[in-house]
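Trainee: Sequence and predicted model, in that order:
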Amino acid sequence: MSTSNEKNDKTWNGHDLDGKKKKEHWNNNDLEGKKWVDMNTKYSGATTEKSVIDQEISNETSWDNVDWDFVKEQTAKYILEKETQVISSEEKNKYEQNAMNHWDVFYKNNKDKFFKDRTYLHLEFPELNPMSLNRDQTRIYFSDKKENPQVQQSNNSNNNNNNKNNNDENEEVENREKEEKDEIVEEKDKWWKFVTELKKDECKGTVMEVGCGAGNAVFPILKINPEKYFYAFDFSPNAVKLVKSHPNYNEDRLTAFVCDIATQQLPMFIKDNSIDITLMIFVLSAISPERFDHVLSTIYKSLKPGGVVYVRDYGLYDLTQLRFLAKQGRKLDEHFYLRSDGTRTYFFTKEILQAAFEKVGFITEFSSYETRELRNRKRMISMYRVWVRGKFVKPLEETNNNNNTTTTTTSTSTQ
């Protein structure tokens, strides 16, 4: 019969150690006398670090699901006690006014080498996967697109080593790739060679990405969505230049433009009620919370009734937030922090994310956490990553407050 401690350790590891085989197995003799250190307690300043005894780890997983409630319990009290130092209002306003400049310098320095391509979005968001591609079919396609995978992997490694300040998000993509490489998949069908891409005047749906950066999200899903037309914008002119200089940029399928959605309206060619799907991938967190209403109201106006917004962003108590806590002097406001390069990051609870969208009229289809445990075997540390994911829908039926009438519109949202 399992003891209480054994049960807790299994919960802490985030999975059933005895009931699930892992892809990598390690010899515990190599770890004799060592303990895995929980970085949550380290960064939050706890006097006693939580650890897992090496004999209880029969195998090694670098990336696994873990229970959110446990992460929350281990960090909340430390964060509430420690977070007292806040940047002055004068400094906060300075970074708000110069937000575009900091991101523009970021893309000028890093170009398109910083973030990895997000080749997984269509697997998470079904409206972006009209051909119902599975993970294996996706992997075959993106592997084929790499002319020299070994050189590509080497270049990515060098870029990651040279850019560690703002690179938290890449840990997720890198570990997804490691998991996928564990199984060899033979190339059986190059499905993409038989796909006909529709031009703008022929398209059957429209997608808009807010805060597109260098195009790491929009370009991977262009081919997978041949029937859709795409808009992508960023408030950094250098980021938009990178998108337009991409070899796959073609205005028959994609229009990129500069827009600061935190302070401006969308350009005239983005008409009200014209967009089927909007993507917000690690972008709302870079915007001051005071601007959320304006940003989301603007997106709401652009969507067709029945249109959807997909969100993926940083969650409260993510490892990145604990790093800010450890450094001190980085807090701009509640859940809002300053990076050393002048860019900013907000950490969401699912409730805050949901409330922000519902305030401007959206209906929440889901708002949830994705929480992972990342282990570094060499350093014997265990780290938690927390993201929020959401799908928000513009209702088919809207009430006109000016004349108290209700209008019903049939959805043309791409399924």
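Mentor: That came in fine, so what should we check first? Keep in mind the model is a prediction, meaning the values are calculated, not measured. Numbering: from 1, shown residues only.
Trainee: can we go C-alpha only for contacts and neighbour counts from here?
Mentor: OK.
Trainee: Skip the chain neighbours and tell me the closest residue to residue 371.
Mentor: residue 386 (4.5 Å; Cα to Cα, 6 or more residues apart in numbering).
Trainee: which residue packs closest to residue 49, ignoring adjacent ones?
Mentor: residue 41 is the one closest to residue 49 (Cα to Cα, 6+ apart), at 5.5 Å.
Trainee: which residues touch that neighbour?
Mentor: Counting by Cα atoms under 8 Å, 6 or more residues apart in numbering, residue 41 makes contact with 48-50, 74-75.
Trainee: if we go to 7 Å?
Mentor: With contacts defined as Cα atoms under 7 Å, 6 or more residues apart in numbering, residue 41 is in contact with 49-50, 75.
Trainee: Going through these, which ones are buried?
Mentor: 50, 75 (16 or more other Cα atoms under 10 Å).
Trainee: so which of the contacts of residue 41 would you say is closest to residue 58?
Mentor: residue 50 (18.6 Å; Cα to Cα).
Trainee: my guess is the closest one meets residue 39, correct?
Mentor: No. With contact defined as Cα atoms under 7 Å, residue 50 does not reach residue 39; the gap is 8.3 Å.
Trainee: re the thing from before, so is the residue nearest to residue 371 in a helix, a strand, or just coil?
Mentor: strand (DSSP: H, G, I helix; E, B strand; the rest coil).
Trainee: take the one below as the second:
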Amino acid sequence: MDPSTETQDSRQNKQPKQQLSKGMEHIRYAVTIDPIPTTKSTPPPTSSTPPITTDPDTYGVPASIEPVRRAPERSHSPTNNQKRTDPFAFGSRFLEEGDDIFEFNAWDHVEVDATYKEFSVQQYEKQRQDPVNEFDKKRFNDNPEKWWNLFYKNNKSNFFKNRKWLAQEFPVLDEVTREGCGEVKVLEVGAGAGNSAFPILQKSKNPGLKIHACDFSKKAVELIRGNELYDERYIQADVWDVAASEDSENGGLPPGIQEGSVDVVLMIFIFSALSPKQWNQAVRNIWRVLKPGGQVLFRDYGRGDLAQVRFKKGRYMEENFYVRGDGTRVYFFEKEELEEIWAGKRDGESQGLNGSEVDQSLAGQVEKLGVDDKETQTAGVRISDSEKPVPRFEVAHFGVDRRMLVNRQRRLKMYRCWMQAVFRKPGTDSEVPTSTLKQDKAAVEEEES
């Protein structure tokens, strides 16, 4: 027998790899894929698919604020093979009935199946029944930076991949890096080891772009400062807690940042690391640093993500809020929940306050206490962070990114869910929301002259 044939046959007869780690065996039946038909009942989309429009959205913000999306296409042609693009264009690959899901590694806009949904409900109930004990809950909540310091001490800058897809998901980041854009200040909150900041700087042709990369982990900041690309002319890294009180150092603002001086705030998987009790103060601090018209670029975990469903006993701290095995915390959001936090929207109606209303409300609370602003310091009277009013951002864009990742060898399906939004501070001081805004401004100036 031909040795090569024998080798091939023996490979085919080998047992498949263990599908799941021991710690995930409980999730096996909900993520394992049964054999599927290879015939398709629905033909793939053709090139006649309508192009993406560029009309303004319902908030009056130019559509270029939305993520860049191609028309649906699954061609394997070398001239149009989505698997080879860098970065890969998310949001364009739709799973249809009868498709071979192993044709690609990931599919967009996929709702979970009934088995996974039922398993999720069962998992949530088990998590609630066996929560983190009170002693550990206090330990993890009282000093969260300690656990992130340990994380970056152990993982250095190798844990997260560079986020080359950021400009595709948030077009304003492409705008601010263009030559001639002028002076632009970007604040990244929860910058980690610089996996977002450095890719932005590497593509930048704008000498006026300055990134302030902040993290409440001292080890993370050290990693950024030690990077060979670190140049203080274009990037400044500092320790800062986004939920810092106004009574803390520098008035609760990041080092080197003044109120109303930032054009863009980048928050990628950072809000979920905060306790729900810290959300309001974080939103207030972001409002304070942004210029009117400035944007918050937001991406974080959504409820039902595999990372939430797979948690077992001893990880649940409160509803949708967990502690990982390394001591770091994570929250999983609903779309409506984030809209309420950032825009004060409840049942479709805005309930929050704008900037002047926040000031008036705060003054009213101080007046209720029977003291003026100066006396609040001398008399020791302090309004707690949870009692302070929260400003209202505009929701310029909001998307729920539901994706199914597959593993061909292990025949697994993994449902992921992320929340992605652009929140905007009302006003027009910031000059870098989109190129469309600049064109509109130029047209107005030309008409006036």
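Mentor: Nice, thanks for sending it over. If you're wondering where the values come from, they're calculated on a predicted model, not measured in any experiment.
Trainee: Report the TM-score for the pair.
Mentor: Overlay of the two chains. TM-score (TM-score structural alignment, normalised by the length of structure 1): 0.66; 304 aligned residues with a Cα RMSD of 3.2 Å.
Trainee: circling back: in what helix or strand does the residue nearest to residue 49 of structure 1 lie?
Mentor: With secondary structure defined by DSSP states H and E, residue 41 of structure 1 is part of helix 39-43.
Trainee: now do residue 247 of structure 1
Mentor: Going by DSSP H and E, residue 247 of structure 1 is not part of any helix or strand.
Trainee: what does the one 3 residues further on give?
Mentor: Secondary structure from DSSP H and E places residue 250 of structure 1 outside every helix and strand.
Trainee: where's it relative to residue 356 of structure 1, distance?
Mentor: Distance from residue 250 of structure 1 to residue 356 of structure 1, counting by Cα to Cα, to the nearest Å: 34 Å.
Trainee: Name the nearest residue to the aligned residue in structure 1 for residue 141 of structure 2, sequence neighbours excluded.
Mentor: Correspondence of residue 141 of structure 2 to structure 1, assessed by TM-score structural alignment: residue 96. Spatially, and ignoring its direct neighbours in sequence, residue 96 of structure 1 is nearest to residue 288 (7.4 Å; Cα to Cα, 6+ apart).
Trainee: quick one, what contacts the closest residue to residue 414 of structure 1 other than its chain neighbours?
Mentor: In space, and not counting its chain neighbours, residue 414 of structure 1 is closest to residue 205: 5.8 Å by Cα to Cα, 6+ apart. Residues in contact with residue 205 of structure 1 (Cα under 7 Å, 6+ apart) are 227-229, 276, 414.
Trainee: And residue 100 of structure 1, by the same measure?
Mentor: 235-236.
Trainee: helix/strand/coil for it?
Mentor: helix.
Trainee: now the one 4 residues further on
Mentor: Assigned with three-state DSSP, residue 104 of structure 1 falls in the helix class.
Trainee: dump the residue contacts of it.
Mentor: 236-239.
Trainee: go on, residue 185 of structure 2?
Mentor: Residue 185 of structure 2 neighbours (Cα under 7 Å, 6+ apart): 209-211, 262-264.
Trainee: mind listing the strands in the stretch 301-449 of structure 2 by residue range?
Mentor: Per DSSP state E, counting those that start in this stretch, the stretch 301-449 of structure 2 carries strands over the ranges 316-318, 321-323, 329-331, 345-346, 349-350, 394-407, 412-424.
Trainee: Out of those strands, flag the one nearest residue 291 of structure 2.
Mentor: strand 412-424 (9.7 Å).
Trainee: Grab the nearest non-local neighbour of the residue nearest the centre of structure 2.
Mentor: Per Cα atoms, centre = their mean, the C-alpha nearest to the average position across structure 2 is that of residue 299, at 1.6 Å. Nearest residue to residue 299 of structure 2, sequence neighbours excluded (Cα to Cα, 6+ apart): residue 420, at 4.4 Å.
Trainee: same check, this time on residue 271 of structure 2
Mentor: Nearest to residue 271 of structure 2 is residue 300, by Cα to Cα, 6+ apart, at 7.1 Å.
Trainee: which SS class is the one you found?
Mentor: Under three-state DSSP, residue 300 of structure 2 comes out as strand.
Trainee: That one and residue 400 of structure 2, how far apart?
Mentor: 10 Å.
Trainee: ditto for residue 263 of structure 2
Mentor: Relative to residue 400 of structure 2, and taking Cα to Cα, residue 263 of structure 2 is found at 25 Å.
Trainee: which of the two has more neighbours?
Mentor: Neighbours per residue (other Cα atoms under 10 Å) separate residue 263 of structure 2 from residue 400, with residue 263 holding more: 25 against 16.
Trainee: Find the residue closest to that one in space, skipping its chain neighbours.
Mentor: residue 294 (4.8 Å).
Trainee: Please report the number of neighbouring residues for the counterpart of the one you found in structure 1.
Mentor: Using TM-score structural alignment, the partner of residue 294 of structure 2 in structure 1 is residue 307. Other residues within reach of residue 307 of structure 1, judged by other Cα under 10 Å, total 26.
Trainee: By how much does the helix or strand encompassing residue 307 of structure 1 deviate from structure 2 on average?
Mentor: Using DSSP H and E, residue 307 of structure 1 maps to strand 303-314. Compared with structure 2 after fitting, strand 303-314 of structure 1 deviates on average by 0.6 Å (mean Cα distance after the TM-score superposition for structure 1).
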